[in-house]
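Colleague: Okay, sequence plus prediction incoming.
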Amino acid sequence: MTTDPWGRVDDDGTVYVRTSEGERVVGSWQAGAPEEALAFFQRKYDALLTEVELLEKRLATTDLSAAQALSSVQKLRTSVTDANAVGDLESLSARLDTLTERAEQRKVEQKQAQEQARGEARDIKERIVVEAERVAEETTHWKTGGERMRQLIEEWKAAPRADRPTEQALWKRMSTARNAFSKRRKAYFAGLDEQREHVRSDKEKIVAEAETLADSTDWGPTAGRYRDLMQQWKSTGRADRATEDALWERFKGAQDRFFQARNSVFAERDAELRVNAEAKEKLLEEANQELLSLSDPREARARLRDFQERWEEAGMAPRDSRERLEGAFRTIEDSVRKAEEKEWERTNPEARARAEATVNQLRNSIADLEGKLEKARTAGNDRKVREAEDALTARRSWLAEAQKALEEMS
């Protein structure tokens, strides 16, 4: 009989392995020496030992999942328990027990990590959804809003996954926000198209009227109507760009045709009116020299009437000099009128009587104050002396002005 610390081979070739519970038959050997039998079954043990060591290394140095580790341990445990091998099988079982404990611990750690990752994924996707809902509800800048919504969809796809119920609930909100944004944008542009159609219709009417006025020779009213049409054009709003540009070209073309024709006619008319302007320039020079040099306002008024008749007979001046010439002639008329008013005030009997009364009243007041001043001096009343002197100074100043005004009326 051949023996080993962990097994033996009986004389009949039966091979045993020793365990704490006693011996167990693991096989028989008839083909050779008993030593070869032990070596053969020891190699089977070594193979199991190698598998256990590899599993220990994988669990210690790789990110082997707990489930895979437990599955591998279970398979090895079955192999070790029923192993037809010679060796310390119980130590292998003990090492597998340790591996089971490590795998269970990893299972707990992996579950915690998974829950944390899902929580972080939920937070990330919750933020994405909230942003998408804000864009869907508030954005009116459709281009940037559409770009932002597309970016959020890509961020969603790139984000880690949360647990399935949370993922489904958040995606439902995300999808709802995207659809709401698309509906709002579609409704806006539909309304904008309708609005632009109204604008196009209104501007078509403006252009049609402008084109009917293009050949009008009723210069003043037509020019005013074109100004009104321009204000209507500005206040109507904008159609789409192509329509807006086309209608504007028609409107501007009609307007330019009218004003070019009017300017041409006015230019010819102004050329004819240059002679009138020259005549009025001479009348201004003559009136300034003659009327403003006359000392008798009545004579100036009579001569002014003659100048006014000659001014009207001279005719209309060109537009570029009309306002200047008319303003200069009005200045001459105002000067003659003011001279007449001043002469009337000077010779008005009622005004002269009032001026004489004022002079006499001031003289009497001064005489009375002089008497009071003399009495105050005699009495030695300094306060009344100062009061009388101040009053006399004021009255004498007023009297000088009143006498001057009276002399001018003489």
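Modeller: Done, it's in.
Colleague: Please count neighbours and contacts with C-alpha atoms only from this point.
Modeller: Fine.
Colleague: Return the list of helices and strands in contact with the host helix or strand of S365.
Modeller: Following DSSP states H and E, one finds S365 within helix 349-379. Using 3 or more CA pairs under 8 Å, 6 or more residues apart in numbering; DSSP states H and E as the contact test, the elements touching helix 349-379 are helix 382-408.
Colleague: And the helix it packs on, what's buried?
Modeller: For helix 382-408, a neighbour-count test (16 or more other CA atoms under 10 Å) marks K384, V385, A388, L392, R395, L399, A402, A405, L406 as buried.
Colleague: name the helices or strands packed onto it?
Modeller: With contacts taken as 3+ CA pairs under 8 Å, 6+ apart, helix 382-408 sits against helix 349-379.
Colleague: buried residues in the helix it packs on?
Modeller: Buried, per 16+ other CA under 10 Å, within helix 349-379: R352, A355, E356, T358, V359, L362, I366, L369, E370, K372, L373, A376.
Colleague: The second one: what's it in contact with?
Modeller: The contact partners of A355, by CA atoms under 8 Å, 6 or more residues apart in numbering, come to A402, Q403, A405, L406.
Colleague: Dump those residues into CSV; add distance to Q260 as well.
Modeller: Below are these laid out as CSV (distance: CA to CA, whole Å):
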residue, distance to Q260
A402, 65
Q403, 67
A405, 62
L406, 64
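Colleague: one more structure, for comparison:
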Amino acid sequence: MSSDPWGRVDETGTVYVRTADGEQVVGSWQAGSPEEALAYFERKYEGLVVEIGLLEKRVRTTDLSAKDAQAAIDHLREQVDAHHAVGDLEALRGRLDKLVATVEARREERKQQRARQSDEARKAKEDLVVEAERLAQSDQWRAAGERLRALVDTWKGLPRLDRKSDDELWHRFSHARSAFSKRRKAHFAQLDAQREEARRTKERLVAEAEALSDSTDWGPTAARYRELMAEWKAAGRAQREHEDDLWNRFRGAQDVFFAARSSVFAERDAEQSENLKLKEELAEEAEKLLPITDLKAARAAFRSVNERWEAIGHVPRDARPKVEGRMHAVERAIQEAEEAEWRRTNPEARARAEGLTGQLQAAVDKLKAQIEQARAQGNNARADKLEKELEGRQALLDQALKGLQEFGG
């Protein structure tokens, strides 16, 4: 008979293993010595140790499913419970029991993980649905369309939920995409209609612009071109393939007209500039009549200047007030001199002569103050103009003073 701490072989060749419940028959050995029998069944025990060790490692280091792990544990437990090995079978059962606990813990952990993932997936899909429903109302067609396509890709990458929840959320998501697509299609259909209407309107505007391009009715035609431009802007854009061609034709017709008008106006400006020089010379000639000492001669001389003035054509509009103002100042001086002469010779004027002299003196003083103020402000043009007027006023004042002397005589 042969034995070791975990088993023995009796004289009949029967092999036993020692367990907590007593000895259990392992098997019968007739092929060799008892030592060989023990060694054989001990190797079978070592084989179980190795298999259990490998399973422990798989459970610890891989994503072996709980179902497969439990099946492997059950298979090994059957071998241990069959008592076909010599060794510490209780220790193996203990390791298998620990594995069962580990697998159960892993199963629960994965269950909770799946629950968390499901909650996260539900939240993610609900967020996608909310965003899709918001985008369904957007008018940013390109950006919203691209974002909706990105949301679809994100949806596909998320885990499925339970069928009912997944179907409900997908229905809302799909409905939002369909609503956006329907609105976008309607928008672009309307836009196409508007652009077609704009094309017809602009073709009409182009036809009129081209018909007006050779007009020489400068003012009304330029005004009509401004109206056509306003109508063009109000018409909106035509289709891209028509817009540029229509604009080039429209702008080209305007350019022809305005180039012709500019050429004519340039000639007119040159003529009016020459007229201005002539009128400035006449104004200077008229201003030499001031101060008026001989009213009859001044009146005749101014009449001659004015006749030549009227024979000259138009001057540039912006220069007209200044040059005409110079002539008017001389004319006013002559008129005031005539009025002074009338008052001087009018028997009833004596009483008003002194009042007139005072008014003229106040006017002269006021003009001097205004000239001084204009010089101080650097407005020499106004000061020069006022000085011309001052000369006339001073002349009238001198005449009034002279008239007072005559009244006094």
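Modeller: Looks like it came in fine. Just so it is clear, the model here is predicted, and its values are computed rather than measured.
Colleague: Which pair of the buried residues of helix 349-379 of structure 1 spans the longest distance?
Modeller: For these, the maximum inter-member distance is 36.2 Å, found between R352 and A376 (CA to CA).
Colleague: residue nearest the centroid of structure 2?
Modeller: For structure 2, the residue nearest the mean C-alpha position is Q140 (11.9 Å; CA atoms, centre = their mean).
Colleague: ok, now which ones touch that residue?
Modeller: Q140 of structure 2 makes no contacts at all, as judged by CA under 8 Å, 6+ apart.
Colleague: again with R200 of structure 2
Modeller: The neighbourhood of R200 of structure 2, defined by CA under 8 Å, 6+ apart, contains no residues.
Colleague: Spell out which helix or strand contains it, please.
Modeller: Using DSSP H and E, R200 of structure 2 maps to helix 163-212.
Colleague: Repeat that for D63 of structure 2.
Modeller: Assigned by DSSP H and E, D63 of structure 2 falls within no helix or strand.
Colleague: Stretch 303-310 of structure 2 vs structure 1, average distance?
Modeller: Superposed on structure 1, stretch 303-310 of structure 2 shows a mean distance to its aligned partners of 3.6 Å (mean CA distance after the TM-score superposition for structure 1).
Colleague: Using neighbour counts, pick out the buried residues of that stretch.
Modeller: Quick answer for stretch 303-310 of structure 2 (16+ other CA under 10 Å): V305, N306, W309.
Colleague: And these, which is closest to E203 of structure 2?
Modeller: The closest of the buried residues of stretch 303-310 of structure 2 to E203 of structure 2 turns out to be W309 (CA to CA; 50.8 Å).
Colleague: Looking for the alignment partner of that closest one in structure 1.
Modeller: In structure 1, the residue matched to W309 of structure 2 (TM-score structural alignment) is W311.
Colleague: what's near enough to touch that match?
Modeller: In this structure, W311 of structure 1 makes contact with K280, L283, judged by CA under 8 Å, 6+ apart.
Colleague: Give me the helices and strands touching whichever strand or helix holds A47 of structure 1, please.
Modeller: Taking DSSP H and E as the definition, one finds A47 of structure 1 inside helix 34-61. Applying 3+ CA pairs under 8 Å, 6+ apart, we find helix 34-61 of structure 1 packed against strand 2-4, strand 7-9, helix 66-81, helix 89-138.
Colleague: Need the winner for burial among those.
Modeller: Highest mean neighbour count among these (mean count of other CA atoms under 10 Å): strand 7-9, with a mean of 24.
Colleague: And the residue nearest to the centre of structure 2, how far from R183 of structure 2?
Modeller: The gap separating Q140 of structure 2 from R183 of structure 2 is 11 Å, by CA to CA, to the nearest Å.
Colleague: Just put the buried residues of helix 382-408 of structure 1 in CSV and tack on distance to T166 of structure 1.
Modeller: Formatted as CSV, the buried residues of helix 382-408 of structure 1 follow (distance: CA to CA, whole Å):
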residue, distance to T166 of structure 1
K384, 106
V385, 108
A388, 106
L392, 106
R395, 104
L399, 106
A402, 105
A405, 105
L406, 108
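Colleague: Okay then, goodbye and thanks.
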